[in-house]
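Chemist: Could you work out the structure for the sequence below:
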Amino acid sequence: MTNDQWGAAVRLLWGPRPPEKPARGPRRGLTLEGIALAGVGIADAEGLGGVSMQRVAGELAVTKMALYRYVPGKAELVALMVEAAMPEPGAGAPRGAGVAAGGAWRERLGAWARELLEGFRRHPWLLEATVGARVMGPRELGWMERALAALDGCGLSGAEAMDAVVLVSGHVRGIAEQERAAGRTAGADGEGAGGGPDAQLAVMLGEVMRVHGAEFPALGAALASVAEHGGQDQALEFGLERILDGLGLLVDRRVGGR
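Modeler: Got it, this is the predicted structure:
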């Protein structure tokens, strides 16, 4: 989205909602929410590449020109879709409770990461739609606020807290990208047909390792362990816990130095 497009996106995401009937043209009963949800439905089924103003207009049984009276282009449409698809960020952490609550920042930030992954699992196209310079809506900013509030009172500077959130969200996005590439269909409990990326890798390398396993003993031992534990992929939790361990060391150093 270019600079001259940001104004329209800001007005759509943050300004007062326009009346259902546009200034000109017949009333079609269109709303920004309905338009966004139509786009979300297409993206969920076909990916972000399947979304166009023409397709959304067809889903709503209106002309593309009628749609343009509400949304000026695809960039703004995608911004509305992101806002509609993002789950509610939930309650933020109380201000100043990061350390006083006995390290509760860790539990809150961990819960935030797991909930964010579930959002990407429900709508994988969000991975594409939430990168680059763009306007973010109230829900998406609410997610950032919740993560930063969890770290409030931990002795981190604003820049460090922002970097910590980027680090955690980057790990979550990486896991979501792996799952998407592996074609995993995950349910609410995070388990899906075919297992996680590690389990699928073991299946794909099965024949190769049977023939050449002696050349790659460390890989063979790791894959055997995956098979022994039922192919349960722990990449999210392992990486998340290590990131939180590192942040914990920094928090302890900052708090102890006061």
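
Chemist: from here on, contacts and neighbour counts on C-alpha atoms
Modeler: Fine.

Chemist: show me where the chain has helices.
Modeler: Under the criterion DSSP state H, helices of the chain are mapped to 3-14, 32-46, 53-59, 64-68, 74-85, 97-100, 104-122, 126-129, 138-150, 158-181, 197-204, 206-212, 217-228, 235-256.

Chemist: mind checking which of these is nearest P22?
Modeler: helix 64-68 (9.0 Å; CA to CA).

Chemist: Which neighbouring elements make contact with that closest one?
Modeler: Other helices and strands packing on helix 64-68, by 3 or more CA pairs under 8 Å, 6 or more residues apart in numbering; DSSP states H and E, are helix 53-59.

Chemist: mind listing what's buried in the helix it packs on?
Modeler: M53, R55, V56, A57 (16 or more other CA atoms under 10 Å).

Chemist: Can you pull out the residues in contact with that helix?
Modeler: For helix 53-59, contacts defined as CA atoms under 8 Å, 6 or more residues apart in numbering pick out I35, A38, G39, I42, T63, K64, A66, L67, G73, K74, L77.

Chemist: among the residues you listed, who's most crowded?
Modeler: Among the contacts of helix 53-59, G39 has the most neighbours (other CA atoms under 10 Å), with 28 neighbours.

Chemist: re the thing from before, nearest to G206, of the buried residues of helix 53-59?
Modeler: Nearest member of the buried residues of helix 53-59 to G206, counting by CA to CA, is R55, at 42.5 Å.

Chemist: structure for this one too, so we can compare:
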Amino acid sequence: MFFWEERPRATRGPKAALTLDQIADAAIAVADAEGLAAVSMQRVAAELGFTKMSLYRYLPGKTELVALMLERAIGVPPALDAAGWREALTAWAEALLRRYEAHRWALEATTGGRPIGPHELAWMESALAVLPPGLSGAERMDAVAVLAGQVRMIAGQAGTAESELAATIELVLREHAERFPALAAAVADAAERGGRDQAFGFGVGRILDGIEVLLRAR
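Modeler: Below is the predicted model:
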């Protein structure tokens, strides 16, 4: 039985008092407020007014609990009704970024070996379905992985805007611009012509450009 499936009700004994959604929501509330490290079977059980052991009737352990949290927090992907594949994949990346921004702990929850649920697979399915023909199966998977990697990278930098980083850099360049001439030139140009805080869109656009060039070459 998969972690996201409700356990069958026992024919004898007390009826189940919780649902997997209730458990996931309680755990998500803890993680949103205090981070993923604060989540434990004991803590979530206490939040729900139950004992730690009672939670094991629903989930084998914390690994499955975190996977369930991710399923609930990330949810299903949006419908991609854009006219072209580039627009659809851009909308996909933007939607995924918003989900990560809403639940900062989700980045940590998606690293390493772990169970994967149907919602996460649905996000992959959604992106793969709108990629144009001409790529091999491995290339299609890699294209989605690279695009998701751009989303994860930007989400991991949340709270530190490019303009804030530039301001810090400029403080150093005022005294040491000669040591970093290329950096000084780029910062000066950005200050004059604008274009800061666009790393997400720039990265997504260049990834899609690369896919388009590859397809045209074939």
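
Chemist: Can you give me the TM-score here?
Modeler: In this superposition the chains share a TM-score of 0.89, using TM-score structural alignment, normalised by the length of the second structure; 218 aligned residues with a CA RMSD of 2.4 Å.

Chemist: one step back: quick check, nearest of the contacts of helix 53-59 of the first structure to P94 of the first structure?
Modeler: When the contacts of helix 53-59 of the first structure are compared for distance to P94 of the first structure (CA to CA), L77 wins out at 34.2 Å.

Chemist: A31 of the second structure matches what in the first structure?
Modeler: Applying TM-score structural alignment, one finds that A31 of the second structure aligns to A43 in the first structure.

Chemist: V51 is in contact with its match, correct?
Modeler: Yes: look at A43 of the first structure against V51 with CA atoms under 8 Å: they come within range, at 6.1 Å.

Chemist: Report the set of residues contacting both of these two.
Modeler: Between them, A43 of the first structure and V51 share no contacting residue under CA under 8 Å, 6+ apart.

Chemist: which residue packs closest to A26 of the second structure, ignoring adjacent ones?
Modeler: V44 (6.2 Å; CA to CA, 6 or more residues apart in numbering).

Chemist: Map the one you found onto the first structure.
Modeler: Using TM-score structural alignment as the criterion, V44 of the second structure maps onto V56 of the first structure.

Chemist: what do you get for W105 of the second structure?
Modeler: Alignment note (TM-score structural alignment): W105 of the second structure maps to W125 of the first structure.

Chemist: Contacts only, for that match.
Modeler: Applying CA under 8 Å, 6+ apart to W125 of the first structure gives the contacts A43, D44, G47, L48.

Chemist: any idea how far L13 of the first structure is from G137 of the first structure?
Modeler: For L13 of the first structure, the distance to G137 of the first structure equals 5 Å [CA to CA, to the nearest Å].

Chemist: and what of G155 of the first structure?
Modeler: Taken as CA to CA, the span from G155 of the first structure to G137 of the first structure is 28 Å.

Chemist: quick one: D21 of the second structure and E178 of the second structure, what's the gap?
Modeler: 58 Å.

Chemist: between these two, who's got more neighbours?
Modeler: Neighbour count, other CA under 10 Å: between D21 of the second structure and E178, D21 has more, with 15 against 11.

Chemist: which non-adjacent residue is nearest the aligned residue in the first structure for that one?
Modeler: By TM-score structural alignment, D21 of the second structure lines up with E33 in the first structure. Spatial nearest neighbour of E33 of the first structure, excluding adjacent residues (CA to CA, 6+ apart): A84 at 7.3 Å.

Chemist: That neighbour matches what in the second structure?
Modeler: In the second structure, the residue paired with A84 of the first structure is R72, using TM-score structural alignment.

Chemist: thinking that match is in contact with A24, fair?
Modeler: Yes: between R72 of the second structure and A24 there is a contact under CA under 8 Å: 6.7 Å.

Chemist: What distance do you get for the residue nearest the centre of the first structure to A85 of the first structure?
Modeler: Of all residues in the first structure, the one closest to the mean position by CA atoms, centre = their mean is F120, 4.4 Å from it. According to CA to CA, F120 of the first structure and A85 of the first structure sit 10 Å apart.

Chemist: what does stretch 141-149 of the first structure correspond to over in the second structure?
Modeler: Using TM-score structural alignment, stretch 141-149 of the first structure corresponds to residues 121-129 of the second structure.

Chemist: Mean per-residue distance, the matching stretch versus the first structure.
Modeler: With mean CA distance after the TM-score superposition for the first structure, stretch 121-129 of the second structure departs from the first structure by a mean of 0.4 Å once superposed.

Chemist: Name the surrounding residues that touch that stretch.
Modeler: Contacts for stretch 121-129 of the second structure (CA under 8 Å, 6+ apart): V76, P77, L80, L89, W92, R140, M141, V144.

Chemist: Near the second one, how many other residues are there?
Modeler: Here the count is done by other CA under 10 Å, and P77 of the second structure has 19 residues near it.

Chemist: burial count for R24 of the first structure?
Modeler: 8.

Chemist: And for V66 of the second structure?
Modeler: Neighbours around V66 of the second structure, by other CA under 10 Å: 23.

Chemist: Looks like it contacts L107 (just checking).
Modeler: No: with contact defined as CA under 8 Å, V66 of the second structure does not reach L107; the gap is 11.6 Å.

Chemist: how about the helices of the first structure, which one is nearest P26 of the first structure?
Modeler: Proximity to P26 of the first structure (CA to CA) singles out helix 64-68 among the helices of the first structure, at 8.6 Å.

Chemist: What residue in the first structure is paired with R174 of the second structure?
Modeler: Looks like R174 of the second structure aligns to R210 there (TM-score structural alignment).

Chemist: related to what we said a few turns ago, counting neighbours, go ahead and name the busier of R72 and A24 of the second structure.
Modeler: A24 (21 against 18).

Chemist: does the more buried one really touch A67, like I thought?
Modeler: No: contact criterion CA under 8 Å: A24 of the second structure and A67 do not qualify, at 9.2 Å.
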